[in-house]
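Chemist: have a look; sequence and predicted model below, questions after that.
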Amino acid sequence: MHKQVVFPEFLGESELAVVVVIPSLKEDMSHLFKRFHAGEEIDYWFSWDLVVTDSAEYLVLLEMNWDQEESLVVAFNREMWEFLNVMAEKQSMVLMADWQIVDEGAPDLLREEEFKPYALLIRNVHTGLDKLYNHVKELVGVNEGIEELIQLQLILEGTQFPKPTTLH
């Protein structure tokens, strides 16, 4: 299985989603974007995890998978963890590979005839943060005094608020 680990260059929020800009995706995932632009429906799944690097830095990972053999791992370092609360609140994330959408704004670009964004919408991105929270809580109990873990636990506690129920 091919796994690519990337770090966001920019994190922000719109009215509807957390916006994550990773310019390298435009080239690295061009085959996937071509399939999206051709109108193909592509199933994906994702999970949240916590890893510690060789330099003892904790990273929160969002691993996205599709087509059984491909995946993308987005790594969030300590400075980015505050966005986990926003992700839980917005429940959607847009991974963007093109600064043009941020610079010019999507409404202006949508008027262009051949607008094909290099962006992936992840719905229900908060799914799995509860498991990550429980894992971090366990680690804090076993590894007392690790400031990064304590901070992450406090941040993730903010993602545990009840979600509104939508009935159809």
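Modeler: Yep, it's here.
Chemist: from now on I want contacts and neighbour counts done on CA atoms only, so please keep to that.
Modeler: Noted.
Chemist: after the helix or strand harbouring Trp48, next one along is what?
Modeler: Per DSSP states H and E, Trp48 falls inside strand 45-52. Downstream of strand 45-52, the first helix or strand assigned by DSSP H and E is strand 58-66.
Chemist: buried residues of that next one, list them for me.
Modeler: Neighbour-count burial for strand 58-66 flags Tyr58, Leu59, Val60, Leu61, Leu62, Glu63, Met64, Asn65 (criterion: 16 or more other CA atoms under 10 Å).
Chemist: return the residues in contact with the first one.
Modeler: Read it as Tyr58. Neighbour list for Tyr58: Leu50, Val51, Val52, Asn77, Arg78, Glu148, Leu149 [criterion: CA atoms under 8 Å, 6 or more residues apart in numbering].
Chemist: ok, structure two:
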Amino acid sequence: MGGAIIYPEIIGTLADSIFLVVPAIKKEMAQYAERRAMGEEVEYHLEWNLIINKTLEICLITMDIVWDDENMTVIGFTSKSWEQLAQFMLYRNLILLPDRGLIGDDKQLISPLAAQEGFLLKGLDKGLKNLANKAANIPPDLNVRGMMSYLSNMLNFNRKVIEYGHYLS
């Protein structure tokens, strides 16, 4: 995809995973689903980032997926979706779905076809711990401290206690 930021249409949860429906990646996801169907392992690396535009007073969170073929998918979350994003802390896995037709009307069930067309991303919660740290350590001169405090507090509130029983940031 080359790093263009795309936005999810639906953010939802299942019993043990969270899911995103992002129709803009349907074509891209088809190639990875095809590789998996042929028995090939598809590797990826997840990274969470903050994009701050001081002039426009906009803060955006991105989830960057770097695939093993060096393509990158960048999914953006505006401040309006941060409360839902904080729920990600409660889940280790994310199911990335390219089509809203793969979920039921009640948003509680995913069709069997989703296992073929969707993509399971593991380790979702680990990157969010780093994001909470980034938000807590934004320099005050950027004048977005209020938004970063809000983000950091929200992520920490929903985050599980780490190994030693302490919260980061």
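Modeler: Everything's here; your move. Remember, it's a predicted structure, so these values are computed and weren't measured experimentally.
Chemist: tell me what the strand holding Trp48 of structure 1 is packed against?
Modeler: The contact analysis (3 or more CA pairs under 8 Å, 6 or more residues apart in numbering; DSSP states H and E) places strand 45-52 of structure 1 against strand 58-66, helix 129-142.
Chemist: got a list of what the residue in structure 2 sticking out farthest from the centre touches?
Modeler: Distance from the C-alpha centroid of structure 2 peaks at Asp141, with 27.5 Å (CA atoms, centre = their mean). For Asp141 of structure 2, no residue meets the contact criterion (CA under 8 Å, 6+ apart).
Chemist: what range in structure 1 matches stretch 119-126 of structure 2?
Modeler: Under TM-score structural alignment, stretch 119-126 of structure 2 corresponds to residues 120-127 of structure 1.
Chemist: quick check: buried residues in that stretch?
Modeler: Using 16+ other CA under 10 Å as the test for burial, stretch 120-127 of structure 1 gives Ile122, Val125, His126.
Chemist: show me those residues that map onto strands.
Modeler: Using DSSP state E, Ile122 are the members of those that sit in strands.
Chemist: distance to Glu15 of structure 1 for the buried residues of stretch 120-127 of structure 1 - can I get that in JSON lines?
Modeler: Below are the buried residues of stretch 120-127 of structure 1 laid out as JSON lines (distance: CA to CA, whole Å):
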{"residue": "Ile122", "distance to Glu15 of structure 1": "15"}
{"residue": "Val125", "distance to Glu15 of structure 1": "15"}
{"residue": "His126", "distance to Glu15 of structure 1": "16"}
